[in-house]
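> build me a model from this:
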Amino acid sequence: MLQRILTFFERNSFGVCTYLGERFNISTSKLRLFFIYTSFLSVGFPLIVYFFAGIVLDFRNYIKRRHTRTTDFL
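Have a look, this model is predicted:
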């Protein structure tokens, strides 16, 4: 049951921790723990930052996909 929950969140998450981990060369699991612990300590403020970053990353990926589709026709 726990493995199914972990698999669900890994597939459906925004990829913010993965992106930040690759960008700053930090372990993804340490970043996830950081977000979890700080959200408990500061009453959820890092979750707002996480969702905002996820929306921005998703928008960037959408723009990149859209740009490559239009340049493929040229």
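> can we go C-alpha only for contacts and neighbour counts from here?
OK.
> neighbours of residue 35, how many?
19 (other C-alpha atoms under 10 Å).
> checking residue 48 next. Helix, strand or coil?
Secondary structure assignment for residue 48 (DSSP: H, G, I helix; E, B strand; the rest coil): helix.
> show me where this protein has its helices.
2-12, 16-24, 28-41, 45-72 (DSSP state H).
> just checking, what packs against the third one?
Read it as helix 28-41. Helix 28-41 is packed against helix 16-24, helix 45-72, with contacts defined by 3 or more C-alpha pairs under 8 Å, 6 or more residues apart in numbering; DSSP states H and E.
> the structure of the following sequence is requested for comparison with the preceding one:
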Amino acid sequence: MKIVQSLRYFFEKRGFEVSSRLADKMGMRVTNVRLFFIYISFITLGFWFGIYLTLAFLLKLKDMVYTKRSSVFDL
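Reported below is the predicted structural model:
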């Protein structure tokens, strides 16, 4: 049981916040979105895991491009 909890903590800590952002946009709980990705990845043999990584990359890229600058001198 402890291994499962440590594995879950590892993936929640380094999960790129894709699930939480999607859950916020759709008004759902984060655990339901994560379970959806897990079940769909088993059914489709990892196709949704690729989509998950693509979304993580795009969200990270969006964060890097659209950073909020406090003043003109931060350029």
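> rewinding a little: give me whichever of the helices and strands packed on helix 28-41 of structure 1 is most buried.
Among the helices and strands packed on helix 28-41 of structure 1, ranked by average contacts under mean count of other C-alpha atoms under 10 Å, first place goes to helix 16-24 (a mean of 15).
> right, and the helices and strands packed on helix 28-41 of structure 1 - which one's nearest residue 32 of structure 1?
For residue 32 of structure 1, the closest of the helices and strands packed on helix 28-41 of structure 1 is helix 16-24, at 6.3 Å, according to C-alpha to C-alpha.
> with residue 37 of structure 2 as the reference, measure out to residue 45 of structure 2.
In this view, residue 45 of structure 2 and residue 37 of structure 2 are 11 Å apart by C-alpha to C-alpha, to the nearest Å.
> cool, and residue 43 of structure 2?
Taking C-alpha to C-alpha, one finds residue 43 of structure 2 at 10 Å from residue 37 of structure 2.
> that older thread, would you list the helices and strands packed on helix 28-41 of structure 1 in a markdown table and tack on distance to residue 8 of structure 1?
Listed next are these as a markdown table, based on distance: least, C-alpha to C-alpha, whole Å:
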| stretch | distance to residue 8 of structure 1 |
| --- | --- |
| helix 16-24 | 16 |
| helix 45-72 | 16 |
